[in-house]
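# Pasting the sequence and the predicted coordinates here, then a few questions.
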Amino acid sequence: MILLDDNFATIVIGVEEGRRIFDNMKKTVSYIVAGSVTTLFPFLIYVVLGFPQPIGTITVLLICLGTDMVPAVALAYEKAEADIMSLPPRNPRTERLVTGQLLMRAYFLVGAICTAAGFFGYFVALNYEGIKPKMLYQARVDWDDRDKNFTIYGPDDDWYGKPTKEIDYHERKRLEVIAQSSYFIAVVVAQWMDVIVNKTRRLSNFSQGMGNWVLNWSLVFETGMAILFCYTPGLNTVLRVAPVIGQVWVSALPFFVYILVFEELRKWIVRRFPKSFLGIELLA
């Protein structure tokens, strides 16, 4: 450390800034990894459960490059948490930038919740078109077969009841684009809260506040890009997305709230029981 003045208090400021930078880097990595989960799990579900493809190649790019990047960068502008100088020095052997705890939170906790929000939007959109979730299980082969029609049953029928109508391959692909667009929009709504809860690692978000205006504007930018992609005639055709019904936006809001409640509980455990197993394992 090189002091540019003769004030030793500058050392404290330098240490605080170093801790803030390291914390913000972890927050950015956590947010990006959680976002990548929303593009990974759909392909696993596609293979294992046989659902029609919930997300396409272009939709993956829209999430990773179109809506995720600006909020991730905005986390670098977050101010230091209030308790940052009361913490003991970081152990470089165990407290690395990417840890098992961070990956567990990103992949199996918050990332899984965002993915669930996306799938709920996917099911809501198809249900609106008359296709129930149970009709999609292991339907991938028939869904992608150009020579077969896909049977839709009425609300009071089951797999053994009387079919209501049949849809051909081109109609199925039109509905698939709508479903993938709905997955995309629902993920964007869930990630509003994902980036907000990443503002802190230990303290409550209510104590941190929303003073990071770079991040606040990034949420507006993210939403605006999603609306631009899906609702602009011509552009949505090129990007293979489609306008999304309002029910899809609303369907993701419970997951938005769930992420906040879950993260507040996780951070409370980290603060209240820092030496416990949960306190150690939940500190991302």
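Perfect, thanks for sending it. Treat the numbers as computed from the prediction; the structure is a model and nothing was measured. Numbers count the residues shown, from 1 in each chain.
# contacts and neighbour counts: CA atoms only from here.
Fine.
# need the strands for the stretch 51-200 of the chain, in chain order.
Secondary structure of the stretch 51-200 of the chain (DSSP state E, counting those that start in this stretch): strands located at 150-153, 163-167.
# Redo those as a markdown table? Include distance to residue 115.
Supplementary listing: those in a markdown table, determined by distance: least, C-alpha to C-alpha, whole Å:
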| stretch | distance to residue 115 |
| --- | --- |
| strand 150-153 | 26 |
| strand 163-167 | 28 |
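# Please verify my assumption that residue 166 contacts residue 143.
No. The pair residue 166 / residue 143 is not scored as a contact, 11.5 Å apart, by C-alpha atoms under 8 Å.
# With neighbour numbers in mind, choose between these two.
The residue with more neighbours, out of residue 166 and residue 143 and counting by other C-alpha atoms under 10 Å, is residue 143; that gives 24 against 13.
# Identify the residues contacting residue 185.
118, 121, 226, 244, 248, 249 (C-alpha atoms under 8 Å, 6 or more residues apart in numbering).
# Now with 7 Å, please.
With contact taken as C-alpha atoms under 7 Å, 6 or more residues apart in numbering, residue 185 is in contact with 226, 249.
# Use this one as the comparison:
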Amino acid sequence: MERVTDTQIPTDWSYLMDMDGVLVHEEHAIPGADAFISELTERNANFIVVTNNPIYTRRDLRARLLASGLNIPEERIWTSALATAQFLHNQRPGGSAFVIGEVGLTTAMHEAGYVLTDRSPDYVVLGETRTYSFEAITTAIRLILGGSRFVSTNPDPTGPSRAGVLPAAGAVAALIEKATGRTPYFVGKPNPLMMRSAMRAIGAHSESTLMIGDRMDTDVIAGLESGMPTVLVMTGISTMETVAEYPFRPTLILNSVADLIGHTEDPFRVISPVW
């Protein structure tokens, strides 16, 4: 694998970073995450938090992060719900959709100018909710069989909760796909579309943007396929053992974002990377 060389190092890095497993675990900040965000803010660095979670609005996520001690402005948060709404607006401005999801997705769809309806919608849009309804899933299946196009915010099969894992959009999408024979288009990570839309939101470019994530199968591959160098942190899903299972590698592996404190101007000068 080719590492970033001195001649390739940008003079000013932008940062895309995952939220869960990189900055927070449920309601608690990962040690050092607050100092890392503070350093980026003090340097006026260009950064954005990118999450596949479509349940919450940016305002909700800002409040959640603030309660964990992380002061991140709303405009520095990008969700799969926002990326999905933007994608649909670009595909079919002023369209209609039947939506399964929470306020984060329905708000994004309304703001994109979409009408939410169960009467012959252009799209069926599957997000995430803690209360999946069999009736809503049945409606989605019938609408897709009737000609509505099938889109999902993200492919994650499960999500975390205090009680353990929960079925997420990817698992419910598999149920609908089995019933209809129609494969959904997933907008969220690892789709590079999600990464490019986040970079556009902050005016960043792939050659000078670093992707930080905790999962090889979403964060690292999304960054790789978007042309960005990548940092994998060991505070979430992936481990050194699971890294070895993949044919690709991150540019850098660190214990946590705390290792980047003092090195955000030049992240590839970190003194003791894991790899």
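All right, it came through fine. In this text, all values refer to a predicted model and were calculated from it rather than measured experimentally.
# TM-score for this pair?
For this chain pair, the superposition-based TM-score is 0.29 by TM-score structural alignment, normalised by the length of the second structure; 130 aligned residues with a C-alpha RMSD of 6.0 Å.
# Quick check: which of the strands of the stretch 51-200 of the first structure has the most neighbours on average?
Neighbour counts (mean count of other C-alpha atoms under 10 Å) averaged over each of the strands of the stretch 51-200 of the first structure peak at strand 150-153, with a mean of 19.
# Which strands or helices does that one pack on?
Using 3 or more C-alpha pairs under 7 Å, 6 or more residues apart in numbering; DSSP states H and E as the contact test, the elements touching strand 150-153 of the first structure are strand 163-167.
# which other helices and strands contact the strand it packs on?
Counting by 3+ C-alpha pairs under 7 Å, 6+ apart, strand 163-167 of the first structure packs on strand 150-153.
# and for residue 166 and residue 143 of the first structure, which residues touch both?
residue 150.
# what about residue 224 of the first structure, neighbour count?
Residues near residue 224 of the first structure, counting by other C-alpha under 10 Å: 12.
# name the helices or strands packed onto the helix or strand harbouring it?
Element membership for residue 224 of the first structure (DSSP states H and E) is helix 213-231. In terms of contacts (3+ C-alpha pairs under 7 Å, 6+ apart), helix 213-231 of the first structure is packed against helix 69-74, helix 235-239.
# Pull out the buried residues from the first one.
Applying a neighbour-count criterion of 16 or more other C-alpha atoms under 10 Å, one finds 69, 70, 71, 72, 73, 74 buried in helix 69-74 of the first structure.
# Tell me the helices and strands packed up against it.
Secondary-structure packing of helix 69-74 of the first structure (3+ C-alpha pairs under 7 Å, 6+ apart): helix 9-48, helix 213-231.
# Serialize the ones you listed to JSON lines and add fields for distance to residue 57 of the first structure.
JSON lines is the format used below for these (distance: least, C-alpha to C-alpha, whole Å):
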{"stretch": "helix 9-48", "distance to residue 57 of the first structure": "9"}
{"stretch": "helix 213-231", "distance to residue 57 of the first structure": "15"}
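# Please report the distance of residue 87 of the second structure from residue 123 of the second structure.
Using C-alpha to C-alpha, to the nearest Å, we find residue 87 of the second structure at a distance of 12 Å from residue 123 of the second structure.
# got it, and residue 77 of the second structure?
25 Å.
# again, but for residue 66 of the second structure
From residue 66 of the second structure across to residue 123 of the second structure, the span is 35 Å (C-alpha to C-alpha).
# the more surrounded of the two?
Using other C-alpha under 10 Å as the criterion, residue 66 of the second structure and residue 123 rank with residue 123 on top: 25 against 15.
# So which residues of the stretch 51-200 of the second structure form strands?
For the stretch 51-200 of the second structure, the strands defined by DSSP E, counting those that start in this stretch cover 77-79, 96-100, 115-116, 123-126, 149-152, 158-159, 166-167, 185-186.
# Would you mark the buried spots in the helix holding residue 224 of the first structure?
Across helix 213-231 of the first structure, burial judged by 16+ other C-alpha under 10 Å covers 214, 215, 216, 218, 219, 221, 222, 223, 226, 229, 230, 231.
# Just put these in CSV and tack on distance to residue 11 of the first structure.
Converted to CSV, the buried residues of helix 213-231 of the first structure look like this (distance: C-alpha to C-alpha, whole Å):
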residue, distance to residue 11 of the first structure
214, 28
215, 28
216, 31
218, 33
219, 35
221, 37
222, 38
223, 41
226, 44
229, 48
230, 50
231, 52
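# Widest-spaced pair of the residues you listed?
Greatest spatial distance among the buried residues of helix 213-231 of the first structure (C-alpha to C-alpha): 214 and 231, at 25.4 Å.
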